[in-house]
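# Got a sequence here, can you build the structure:
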Amino acid sequence: MTQSLEALTAHMLEAAKTAGADNADAMAVRGTSLSVTVRSGAMEEAQREEGTDVGLRVFVGQRTAIVSASDTSARTLSDMAERAVAMAREAPENPYAGLADADQLSTVSDATSLELFDPSQEPAPEALQQDAMIAEAAALDVAGIEQVDAASAGYGAREIHLAASNGFAGGTHRTDRGLSCIAIAGTGTGMERDYDGDSRIFQRDLRSAEEIGRTAAERTLLRMNPRKPPTGSYPVLFDERIASSLIGHLLSAINGSAITRGASFLRDAMGTQVLPEGLSLIEDPHRPRITGSRLFDAEGLPTAKRAVVENGILQSWTLDLATGRQLGLPSTANAARGTGSGPSPSPWNMALTQGTASRDDLIRDMGTGLLVTSMIGSTINPNTGDYSRGAAGLWVENGEITHAVNECTIAGNLRDMLLAIVPANDARTHLSRVVPSLLVSGMTIAGD
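All right, here's what the predicted structure looks like:
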């Protein structure tokens, strides 16, 4: 008989107490994943994985250690606890380590209202294969597409339970469905590829396989016959597919781990302008059917909506208990962890204020410049914000797209770039990170 995750975490906490831990928290994850890849109208690969992983963190005073395992037998759990306590006794003291106080804990542990679990039956491999084959066929139906590199469909389900000696206990059950397609056009050195895909919690929310295959094909054809752009200073429009990476750099710079190390170009920016006036960045971990949603974090603290940036002004770091204590601030309930690691700060659902102009409007208004649709590699200095990335996309002349571009580098400074962004109105609101296309003026492009 399969043991419940609640029972597993309770067993680990009891074992930790018996082994001599002053405090402990435990995490158990039971998951199933299924994926299918097709190529040339036939199944190329099918994978199914399932298992249970457990993790235990123990405290001996302010010394701590973490152990994990995929064996959930009673003997293994007891051995884990003894080993963790022995490790903790040899570890250096951490003045910021420790569980949350009882009055800090979330009193709501049932995440049903967030709709993170699709109760429909796990799909059969044949159903996933059919979706992938439809996407592949739709891409191949577009004139000019030579082949499909791969079309894949997948399903995952995870049950997660957390418990701690301070009295917290709570869990979530999550599912995800995904479908993607990579189309190829041209041959030899003239070969180009692009993709489309979708990932949702509920199967019925997933975009159609036909649309995904067709869009992958259309994007690929736009990349044909690329040229290098001229070198110089030009406006750069980050397509919605990749614009969230710019906001990701901001989020990394305000992460408590970076701030406590002093390794951030925004380390002295609290209360100052980091985005244009009128733009806000809002974290809302309670949006239904969104992968980043949760009622409590990995330390049992209740999550809440907060303004990270309001009207362009930086309002908050992203903190867990330890980084908050180090900075003399309360946690923002952003602790994330796995079974084999301790908590660390991580942002949940983020949304940037959308603009009033469409992406086409921004293309028209930018005059001559680069629409970036993909990027590779990066050289980013977290201390200074100096930014340099390889890019490809579409060249814009006099407000109109003229041809494809590749093999170029775009460069600037993130502090300046973030202060200059102009958002479009095309963000996909079902994503955990809702960021529209972003126009940045005056970036350096290195091409010919």
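# contacts, neighbours, all on C-alpha from now
Fine.
# Mind telling me what element the residue nearest to residue 173 when sequence neighbours are not counted is part of?
If the residues on either side of it in the chain are set aside, residue 173 comes closest to residue 159, at 4.4 Å by Cα to Cα, 6 or more residues apart in numbering. Residue 159 is located in strand 145-164, with elements delineated by DSSP states H and E.
# Please give the structure of this sequence too, so both can be compared:
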Amino acid sequence: MLSSYNIQQDLNILISNIQQALLYLKKNVSSGMIIIKKTYSLIISSRYGIIDNIESFNYVSSLVTIYNNFRQSSVFSNKISFLEICKSIDRSISISKYTEMDKCFGLPDINLLFDHKKKINLFFPKLFNLDEIKNLVDLTNSAALNFDSKVINIEGSVFEYSIDINILGNSLGWIDSYLSTCNYLSSHVIARYKNFMERDFSYSVSRDFNDLDDPEKVGQDSAKKSIARLNSKKISTQISPVIFISDIANELFSYLIDAINGYSVYKKSSFLLCYLNKKIFPFWLNIFEDPFINKGLSSRLFDNEGVATKKRKIIENGILKTWLLDTYSSNKLNIENTGHSGGIYNWIVSSTQLTQSFDDILHTMNRGVLITELLGDSINIITGNYSFGICGFWIEDGIIKYPIHGITISGNLINTWNNIILIANDINKKNNIQCSSVLIDKIQISGY
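The predicted structure follows:
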């Protein structure tokens, strides 16, 4: 893996490429922007003390977008030299002559662009040697295999390390870049009891290698989860309270992203079209977006158009406070750009009421379903209706009784969101939506 000095050299070369290419762009067309990305990756997997796969590769890409008399055209390439970017500019100009005119196309307002003043640290480079990584994955495997005799096999442990260089510039004279690192360690385990076999996995992810969970914990967690799923049963069709465990509770809120995206709103294809500044969650629930968390997995100083990100209330006291807009959708809706070209930034789901431990909300629910996995993805973003297969556990008297399978939950998201009773304090920070386990009063469950 490259040293931080080598990375800085590459960054300087790529910035020079984009500077020259922007001069070429401005000579040939009125406005546009260029994005360059380079990724260095190292992936190593191991089973039973033997490395079975090593991958080390670099991936590069460039995206040229030009605006030619309100006509937009974009050309993607896996080449990032100055000459190749110029070729992409030429192709983009040629294509734009045949695209439809739309006065909403264009660069963002110059006053919205990131001013280069704020800093966050997402870059934690580390030099690895093969023995160090092999020891890491071997410890993960051993912890899983030695946890219980029911663990009969491992599909392997995987370690991944990546460095990203991202550079963005536009014809307004704005250029900026950022470096980031990501570390990922996972364990996949197969468990058996009598004629039943199950598999599950556990993982840890972080910007800084030193923030990864201990390999023993990752291995043991995957073993526990696999064993817990053995000898699962079906349950009857019913309306029941459910808990979304913190590992997957983020998915309960992830559909909000699509529903309040500017494209869904201006196309009138969202079930939340008429809900801006209206209540869609319990009054005690808040979702706050913070792009500036050091080491945050979804932290960004600017979006994919260079627009500065901001701390923002998404849900305040249960009320939807904003759409998620880029330049085009903000022009369509005649609302100020929110800097969401490319996604969201560290949503934090919180409660103004006293939170409880995971065990406490199990006892509060008393009887119902603990959901640990969602299967499939069937949701109608126009109506908010959904249906998912699930895996999990049946809870009786606040205690996990047995695993369940072959179950489907269904309903409407607005009803489900409003039926949230409690959130726990076991916050999971491994996703772009940081959320704890969630207790919902009632959901339709289809079993046998």
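# Mind telling me the TM-score for this superposition?
A TM-score of 0.94 describes the superposed chains when it is computed by TM-score structural alignment, normalised by the length of structure 1; 435 aligned residues with a Cα RMSD of 1.6 Å.
# on that earlier part again, and the residue nearest to residue 173 of structure 1, what's its match in structure 2?
Structural correspondence for residue 159 of structure 1 with respect to structure 2 (TM-score structural alignment): residue 165.
# Touching, its match and residue 181? I think so.
No. With contact defined as Cα atoms under 8 Å, residue 165 of structure 2 does not count as touching residue 181 (9.2 Å).
# Report the contact partners of whatever residue of structure 1 lines up with residue 341 of structure 2.
Superposed on structure 1 with TM-score structural alignment, residue 341 of structure 2 falls opposite residue 335. Taking Cα atoms under 8 Å, 6 or more residues apart in numbering as the contact definition, residue 335 of structure 1 lies against 297-299, 319-321, 343-346.
# try it again with 7 Å
With contacts defined as Cα atoms under 7 Å, 6 or more residues apart in numbering, the neighbours of residue 335 of structure 1 are 297-299, 320, 343-346.
# Please apply the same query to residue 57 of structure 2.
40-42.
# do residue 29 of structure 1 as well
Residues in contact with residue 29 of structure 1, defined by Cα under 7 Å, 6+ apart, are 52-54, 158-161.
# Who wins on neighbours among those residues?
residue 54 (26 neighbours; other Cα atoms under 10 Å).
# Need the counterpart of that one in structure 2.
For residue 54 of structure 1, the aligned position in structure 2 is occupied by residue 62, per TM-score structural alignment.
# Skipping its backbone neighbours, what lies nearest its match in space?
Residue 62 of structure 2's closest residue in space is residue 36 (Cα to Cα, 6+ apart), at 4.5 Å.
# Doesn't the one you found lie inside a strand?
Yes. Secondary structure of residue 36 of structure 2, determined by DSSP: H, G, I helix; E, B strand; the rest coil: located in a strand.
# any idea how far residue 63 of structure 2 is from it?
In this structure, residue 36 of structure 2 and residue 63 of structure 2 are 7 Å apart, going by Cα to Cα, to the nearest Å.
# again, but for residue 423 of structure 2
Between residue 423 of structure 2 and residue 63 of structure 2 the computed distance is 41 Å (Cα to Cα).
# The two: which is more packed in?
The neighbour comparison of residue 423 of structure 2 against residue 63 (other Cα under 10 Å) goes to residue 423, with 29 against 20.
# what sits against that one?
Shown in contact with residue 423 of structure 2 (Cα under 7 Å, 6+ apart): 355, 436-439.
# Tell me, of these, which are also contacts in structure 1.
Mapping the contacts of residue 423 of structure 2 onto structure 1 (both residues aligned by TM-score structural alignment, their matches' Cα atoms under 7 Å) leaves 436-439 still in contact.
# From the residues you listed, pick the one nearest residue 159 of structure 2.
When those are compared for distance to residue 159 of structure 2 (Cα to Cα), residue 436 comes out closest, at 26.0 Å.
# Identify the residue spatially nearest to that closest one, adjacent ones excluded.
Among residues not flanking residue 436 of structure 2 along the chain, residue 427 sits closest, at 4.0 Å (Cα to Cα, 6+ apart).
# I figured the one you found hits residue 438, correct?
No. At 10.2 Å, residue 427 of structure 2 does not count as touching residue 438 under the criterion of Cα atoms under 7 Å.
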